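>>> sequence first, then the predicted structure:
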Amino acid sequence: MSYRRLGTTGVVLPEISLGLWQNFGDDGPADRHRTIITHAFDRGVTHFDLANNYGVPAGSAESNFGAVLRRDLRRYRNELVITSKAGYRMWPGPYGEWGSRKYLTASLDESLTRLGVDYVDIFYSHRPDPHTPLEETMGALADLVHRGKALYVGVSNYDAAQTAQAIALLKELRVPLAVHQPRYSMLDRGPEEGLLDVLDGNGVGCVCYSPLAQGLLTNRYLTGTPAGSRMSRGDTLNPDTLSPALLTTLRGLDRLAHERGQTLAQTALSWALRDARVTSLIIGASSVAQFDDSLDALCGPSFTEEELAGIDQLLADVAGTEI
């Protein structure tokens, strides 16, 4: 495993991290959860990304990770970076989502109970709250650090201007913003439009989610929409997304990947890591074999200028596609 420093903090993260958004809820077998998590750790993955609402039902991913932690990884707690987030809807009523001090504090308390730990290494505001002053949200994050419930804090899904404001507010509170977690992939290059520069200029790490665009940048959709996939269910991927133009682009990227001696997924991960401003990529997995295939991206060759230009040309045909 290769590691990169998280901004200007004293922490390094693996270039590939395990995310538990999908496949780690109570709708999946506990033995599979345990096998993937422990295998990832054996491969050098020390960073496990969670949120209060991950899993089916919401919260079950944290509970299931906590069970593996108690059974297998407790003695390695000091070698792990465990994260959680709060921002999306978690419970009924007016205090069960967004960015109020009340919600963030209560949510982290519940996450710590589910995980069975005294603190998380990173706690995120999962999304900006249009109704709560950012001063309150950042003040709550800083307070959780001061109380020892989180070692570092981050934000996710904030735009460049919101991030710059969060950095300034936390600096006044003497709790620096350690990390931003944006969505970033070949098919979603939004962070390149100012956000990565803000992070780099302020010493903030960048941990990217959905670098495989929820599976679009794998071989799964090269022949259409398979039965049982996220797109076929229409839950987190719109069935209309796989247009003829996007299918043509994906097939072109797949050919380029094979010319590099990689799978499409490996090339997509290698491409995201080409930028030194990116600290780590969060990937999910439904099997050990799938996870290992992704880790092999770290062994791939560097990109040539011709390959990068070819990728840009293929992506230009689907620029603006909503993923």
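Yep, it's here. Because the structure is predicted, anything quoted here is derived from the model rather than measured.

>>> please count neighbours and contacts with C-alpha atoms only from this point.
Noted.

>>> all helices of the stretch 1-150 of the chain, in order?
Per DSSP state H, counting those that start in this stretch, the stretch 1-150 of the chain carries helices over the ranges 30-42, 60-68, 101-115, 134-146.

>>> contacts only, for the residue nearest to the spatial centre of the chain.
By CA atoms, centre = their mean, the mean C-alpha position of the chain lies nearest to Y209, the distance being 3.0 Å. Residues in contact with Y209 (CA atoms under 8 Å, 6 or more residues apart in numbering) are Q181, P182, R183, Y184, L281, I282, I283.

>>> okay, pairing it with this:
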Amino acid sequence: MAYQPSKERYASMKYNRAGKSGLKLPALSLGLWHNFGGIDTLENARSMIHRSFDLGITHFDLANNYGPPPGSAEETFGQVLKQDLAAYRDELIISTKAGYYMWEGPYGEWGSKKYLVSSLDQSLKRMGLDYVDIFYHHRPDPDTPLEETMAALDLIVRQGKALYVGISNYQADQAAEAIRILKELGTPMLIHQPVYSMFNRWVEDALLDVLEENGVGSIAFSPLAQGMLTNRYLDGIPSDSRASRGHFLKETDVTEQRIAKVRKLNEIAQERGQTMVQLALAWVLRGGRVTSALIGASRVSQIEENVAALNNLDFTAEELERIEAILKD
């Protein structure tokens, strides 16, 4: 049976303007970093993409190396797009990135114009697209001049292969310089994608200020600290968890000190009528400084739980003080 999106898909999702641009993003965006690769079940991936769109999530975030194997998340998304969502392309924000290792030889990673243009061409083929809405440089390149990397982003927009451009994983000073160069080239930066969560607050030191001063949006990845800010590890490390597999969240990250903090935070969540996940997402979005939070999922029910966080985004001063005391303890 052909997929028919919900007629209520825009009824309750919150949309935030990305900096001083004309683009609005859903407060929660779906990241396809995990669970959408060639080793994963296509039907489960399709169900999660469908449910996300039904709930008003219009932004789907990919990268050239997402999988595994690298490239396969884009292929999966391309299949679902072709079969189910092609008629709704103009309602979707599709982003991809390049910066990490993708193919052999000197042109298969980092930030050269050669690599970025080639990588996006490959990504467009995998997804069956003429253009992406946002194209990111995925990480700073210590060797390529920033002027070359930003000129590549400018070129890609002028070629019509991306509508907007952004950066990811850049420090505050690097971001400020990238913003300046792009502004001079005439292609303003739309957005920055940093890691940000209750357990990783580096963006608060200077980066968020730089973005606000320059009218650039922000989208936080890993807002749940790779699953630490959930109820998953309150009673130890489950055998099927990310920490047990040791990819990005290591067993050594799941310390008793952190678990104790999550237990205390979870008490606040329960008082607010939320799960720990919902509290962590609401906290990242507090105050309107972050445009969107990137959620990951392995099943539809997780997406539904995440979106329900938007039912209670307001914090009292006392709640924020209690959270701050727990995090700084």
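Nice, I can see it. The structure displayed is predicted, hence computed values, not measured ones.

>>> circling back: ranking the helices of the stretch 1-150 of the first structure by burial, who's on top?
Greatest average neighbour count among the helices of the stretch 1-150 of the first structure goes to helix 60-68 (a mean of 23), per mean count of other CA atoms under 10 Å.

>>> measure how it sits relative to helix 30-42, angle-wise.
Relative orientation of helix 60-68 of the first structure versus helix 30-42 (axes from the mean of the first three to the mean of the last three CA atoms, to 10 degrees): 70 degrees.

>>> quick one: the helices in the stretch 151-300 of the first structure?
Under DSSP H, counting those that start in this stretch, the stretch 151-300 of the first structure gives helices at 160-172, 195-201, 230-233, 244-259, 264-272, 288-295.

>>> the last one vs the second structure, average distance?
Going back to what we said before, that points to helix 288-295 of the first structure. Superposing on the second structure and averaging over aligned pairs (mean CA distance after the TM-score superposition for the first structure), helix 288-295 of the first structure comes out at 0.5 Å.

>>> and what of the fourth one?
Taken over the aligned residues, the distance from helix 244-259 of the first structure to the second structure averages 0.8 Å (mean CA distance after the TM-score superposition for the first structure).

>>> to which residue of the second structure is A309 of the first structure aligned?
Residue pairing (TM-score structural alignment): A309 of the first structure is matched to E321 of the second structure.

>>> isn't there a strand covering that match?
No - read with DSSP: H, G, I helix; E, B strand; the rest coil, E321 of the second structure is helix and lies in no strand.

>>> that one: neighbour count?
Look at E321 of the second structure: counted by other CA atoms under 10 Å, it has 12 neighbours.

>>> got the contact list for it?
So E321 of the second structure contacts nothing (CA under 8 Å, 6+ apart).

>>> and it, how far is that from M228 of the second structure?
Note on E321 of the second structure: its distance to M228 of the second structure, by CA to CA, to the nearest Å, is 21 Å.

>>> contact partners for the corresponding residue of the second structure for R147 of the first structure?
Aligned by TM-score structural alignment, R147 of the first structure pairs with Q159 of the second structure. Applying CA under 8 Å, 6+ apart to Q159 of the second structure gives no contacts.

>>> I93 of the second structure is in contact with I57, isn't it?
No - look at I93 of the second structure against I57 with CA atoms under 8 Å: they stay out of range, at 9.3 Å.

>>> relative to the second structure, which residues correspond to stretch 73-86 of the first structure?
Against the second structure, stretch 73-86 of the first structure falls on residues 85-98 (TM-score structural alignment).

>>> count the neighbours of the aligned partner of G234 of the first structure in the second structure for me.
Matched across to the second structure, G234 of the first structure falls on G246, judged by TM-score structural alignment. Neighbour count of G246 of the second structure, defined by other CA under 10 Å: 12.

>>> any idea how far V254 of the second structure is from G246 of the second structure?
G246 of the second structure is 11 Å from V254 of the second structure, by CA to CA.

>>> distance of R74 of the first structure relative to D26 of the first structure?
21 Å.

>>> so which of the helices of the stretch 1-150 of the first structure is nearest R251 of the first structure?
Nearest to R251 of the first structure, of all these, is helix 30-42, at 29.2 Å by CA to CA.
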